[in-house]
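Undergrad: Structure for this input, please:
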Amino acid sequence: MSYFSDLGLAEPILRALETKGYNDPTPIQQQSIPALLEGRDLLGIAQTGTGKTAAFSLPSLHRLAADPQPRKPASCRMLVLSPTRELAAQIADNMKGYAKNLKLSVDCVFGGIPISKQARRLVPGVDVLVATPGRLLDLIDNRALTLGRVEIFVLDEADQMMDLGFIHALKRVANLLPAKRQSLFFSATMPKSIEDLGKQFIKNPVRVEVAPQSTTVERVEQFVSFLNQPEKQALLSLTVRRLLAEKQLDRGIVFTRTKHGADRVARNLAAAGIDARAIHGNKSQAQRTAALEAFRQGSCPILVATDIAARGIDVSGVSHVFNFELPNVPEQYVHRIGRTARAGADGVAISFCAPDEKPYLRDIERLTKVKPAVMPLPENFLADAARLPAPSRRPADEEHEARRDHGRGRPGAGRGEGGRSDGGRRDGGRGDGARRDGGRSQPARGDAPRRDGTAAPRPERRPDERVAADRNGQDRRREAPRSDGAKRVDAPRADNARHEATGEAAAKRRFRPRGPATTGQHRNKVRRVV
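TA: Predicted coordinates for the structure are as follows:
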């Protein structure tokens, strides 16, 4: 049996590990730490939850402490890049714990919070900086950080970083790093195409692979239930309620593919009497932090998340993972169920598979070489599901997101329908005379009121007329020939300053000063022009 004391780490680091209760290194740590202490580049592949963070943190902190250097303004000696905010914050917290007996500073920067505060923290310099790519480049562009003194460069979750659109940011960061540096790549999965791409950033790396690529943790029991998509919410609510009542579920994570779906599932669980919170990219950083903290403390037993949480949420006691929707990328399944069965514990992964998701299931089975056991639907499922609250179709907290995704006004409405910015539906564009507050104004031209108070139907436009949208998104009639051959000219609009009654008025308005004249000479000049 091997111990951390056998790996040659500094005594202050060993004391910090003893405080955390870490005695035996994991396989990825046993094989990585000696090579990293020698200064070699490394490509590490291991299942999620096996201790990759400590594998690169411990030897890096040892090397920095063995060669103390004064901090220089707006610089760092070690840079760790992470794809998500949650993972970056987790890495920084772990490294602060490992370095608490060392005279090394650790900081973390990511989006969602004011950049000015982070820039001020970096003014004196820092030894270890954990960052997400976007915020890192923002700080560099604002001249709040330079990378010329980086000695150790770490890329965690390398496959996701390069495979999900971060490749251009990585290339830019790599060009800013000094050529002489130690580079470390760690990931749970490493397809060959991503590995070949990673070789552009690391030189002659030591490859450490303690488990086959894309395999799942053996201690996770995997199940799948086949049902229709509309039945998933009822099955999830009934299953979670039963597991909580039987005290089999400590903490559970429910994964969805979309942000709106995560909000909807969380609301439906809450309606069924289950405390659940959602976390995804549309949530503010304060909301994401609060939800994760409540889940970590146990006050909220269910966390509903998109794949942003599949990597980086290291919360002890996660006993169950529910795949409400199967991922269309099979590698994400590995990371999802890796949130349970951590640190030697056991876990359960339950997937809900609709008929159109069976191809995703086959891809997952082909990748993981594991076929989940079929979990039949519970008895009296339909009767029990009928007693649950009806699923929420349009949650209130999704309204703003849906309007933003689908355009102005109500979802699906075109610009000519005059959607309100506050979500209320305007009765129409120019021809319908809609008011700004969403209420119905007096009928517009052609909508003369009847004696009974109702509006007569508006006469239809002639076929030879066309409708064009101007810059304000309002409809405007183009000039169309009349039956007598003359051009028809629309009457000027009172609410549009560009439609002046005469050319003289337009000329006066064009030369009229916007504010009070500053000098008598300017005032006289304007008077002569008008």
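
Undergrad: can we go C-alpha only for contacts and neighbour counts from here?
TA: Noted.

Undergrad: For the stretch 151-300 of the chain, which segments count as helices?
TA: Using DSSP state H, counting those that start in this stretch, the helices of the stretch 151-300 of the chain run over residues 158-163, 167-176, 192-198, 232-245, 259-271, 285-297.

Undergrad: Export those helices to TSV and append columns for distance to residue 10 and mean neighbour count.
TA: Listed next are those as TSV, based on distance: least, Cα to Cα, whole Å; neighbours: other Cα atoms under 10 Å:
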stretch	distance to residue 10	mean neighbour count
helix 158-163	28	21
helix 167-176	30	14
helix 192-198	30	14
helix 232-245	45	17
helix 259-271	45	22
helix 285-297	31	17
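
Undergrad: please give me the structure for this one as well, since I'd like to look at both together:
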Amino acid sequence: MPTFSEFGLPTAVVNTLTAAGIEEAFPIQAATLPDSLAGRDVLGRGRTGSGKTYAFLLPLVARLAANPAPRKAGKPRALILAPTRELVTQIEASLAPLAAATGLNSVIVFGGVGAQPQIDKLRRGVDIVIACPGRLEDHVQQRHADLSAIEITILDEADHMADLGFLPPVKRLMDRTPKDGQRMLFSATLDGGVDVLVKRYLHNPIVHSVDSEQSPVSAMVHHVLHVDNASRFDVLTDLAASPGQTIVFARTKYGAKGLARKLNSAGVPAVELHGNLSQNARTRNLAAFSDGTAAVMVATDIAARGIHVDDVNLVVHADPPVEHKAYLHRSGRTARAGADGTVVTLMLDDQVSDVRSLTRKAGVNATVTKFRGGTHPVLQEIAPGERVFSGAIVLDVPAHQDNGSGQRGAGAARSGGNRSRRGGRPQGGGRSQSGHSEGGGRSQSGGRPQGGGRSHTGRSGAARTR
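TA: This next block holds a predicted model:
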């Protein structure tokens, strides 16, 4: 793969990447950078975890730094729209060292937190706004933000924004940006609402497609465990207590909350992530999972797209998703940027037909194992290693305080549960790319891939990627 020094990026940018051990470009980056750096509109198709974040951050920073301009109150020069608060935060984390190296600044804009700090930063003048559509539209309507000076607009995870119903505010925001500005759109799929955005806002775009939505399934091992109601939670607990970081998906917010509580009661430190939590609780819980304080994150589909956590090598669908796109999005939390991963679906008797249809449409050839009660050798095959039950996560929400979920005293992790899942298994797996923007992959600290995939003695570590 080409190195970033070959693309004509500013020396400060290349040095910042090199200092973080990032030297070789991923395919989506190598494909799009020549055109995006030249100012062309770019349409990039690549699944989450393919390296899209740097594919748009690098040309954005390079182009703004090459043409410095005084900051004006409320009038940013670049706009990045993303579907979730977590993704906005993680894009900012990837941008921060690049912006610092080139003298640029940014603000993140989303709901669920106070608006005034965002307004204050906008009034002081920023170069780059990274935002969810709803809150940014509020600022625009209240004249705290003016998009008439936008030079570069980026739509990240465009298909997810369409799925979440964000197309109307996205269109209204795009209509306020100059028609002659550069626009880049990145998406895992290009159907439906995404195609509408492409035709309306991109001018003669260069199209780069490095993989399909289904391409990650080849890097994953898929299992379907046909269980009964009596053994479902025992199986889930066994998998959750294995070495490594695990994401468990539930269909509903209350289901996620209930599973997280039951796992904690069983001694497996778990946090929850869903829409009923306040933004502060979501941020704390994600941080606890990211740093290994929590062994497990139990999430609804809010986490299926747009959050990128290192070291996730096991995804468990405690509740099978409704359709195959959700299966692929959820499963994409593992096997990121070249690493391997394992995906497990728990299937009850009345779900057999639905799960068969789901895996067929997703292009998945899953190993099906049927058992009733007790343990099964397949659980050690799926997740090798000693099961550890170190105690529940300590919550920092007082019992009398509502954490924003409608429930009292359940929500944000502090630092309890003395079990860290990092270091408890063989390390390896991928190209390290600073920031949390795009999943785990091959380590670049030594230049070439190191390890990768699942070890027979435990799950291998996944590095931070872009």
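
Undergrad: of the helices of the stretch 151-300 of structure 1, which approaches residue 140 of structure 1 most closely?
TA: Across those, residue 140 of structure 1 has its closest neighbour in helix 167-176 (9.6 Å, Cα to Cα).

Undergrad: follow-up on the earlier one: adding distance to residue 132 of structure 1, write the helices of the stretch 151-300 of structure 1 out as JSON lines.
TA: Putting these into JSON lines (distance: least, Cα to Cα, whole Å) gives the following:
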{"stretch": "helix 158-163", "distance to residue 132 of structure 1": "10"}
{"stretch": "helix 167-176", "distance to residue 132 of structure 1": "10"}
{"stretch": "helix 192-198", "distance to residue 132 of structure 1": "18"}
{"stretch": "helix 232-245", "distance to residue 132 of structure 1": "34"}
{"stretch": "helix 259-271", "distance to residue 132 of structure 1": "21"}
{"stretch": "helix 285-297", "distance to residue 132 of structure 1": "14"}
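
Undergrad: out of those helices, which comes closest to residue 96 of structure 1?
TA: That would be helix 285-297 among the helices of the stretch 151-300 of structure 1, by Cα to Cα, at 18.3 Å.

Undergrad: In structure 2, what range does the following helix or strand past that closest one match?
TA: Towards the C-terminus, the helix or strand next in line after helix 285-297 of structure 1, according to DSSP states H and E, is strand 302-305. Using TM-score structural alignment, the residues of structure 2 aligned to strand 302-305 of structure 1 are 296-299.

Undergrad: Double-check residue 14 of structure 2 against residue 5; I have them as touching.
TA: Yes - at 6.1 Å, residue 14 of structure 2 and residue 5 qualify as touching, with contact defined as Cα atoms under 8 Å.

Undergrad: Please name the residues that touch residue 225 of structure 2.
TA: If a contact means Cα atoms under 8 Å, 6 or more residues apart in numbering, then residue 225 of structure 2 has 344, 345, 346, 347, 368, 369, 370, 371 as its contacts.

Undergrad: now for the fifth one: what does it line up with in structure 1?
TA: When you say that, I think you mean residue 368 of structure 2. Residue 368 of structure 2 is assigned residue 374 in structure 1 as its aligned equivalent, the criterion being TM-score structural alignment.

Undergrad: Let me know whether its match touches residue 223 as I believe.
TA: Yes - here residue 374 of structure 1 reaches residue 223: they are 5.7 Å apart, a contact under Cα under 8 Å.

Undergrad: Of those two, which one has the most company?
TA: Using other Cα atoms under 10 Å as the criterion, residue 374 of structure 1 and residue 223 rank with residue 223 on top: 17 against 13.
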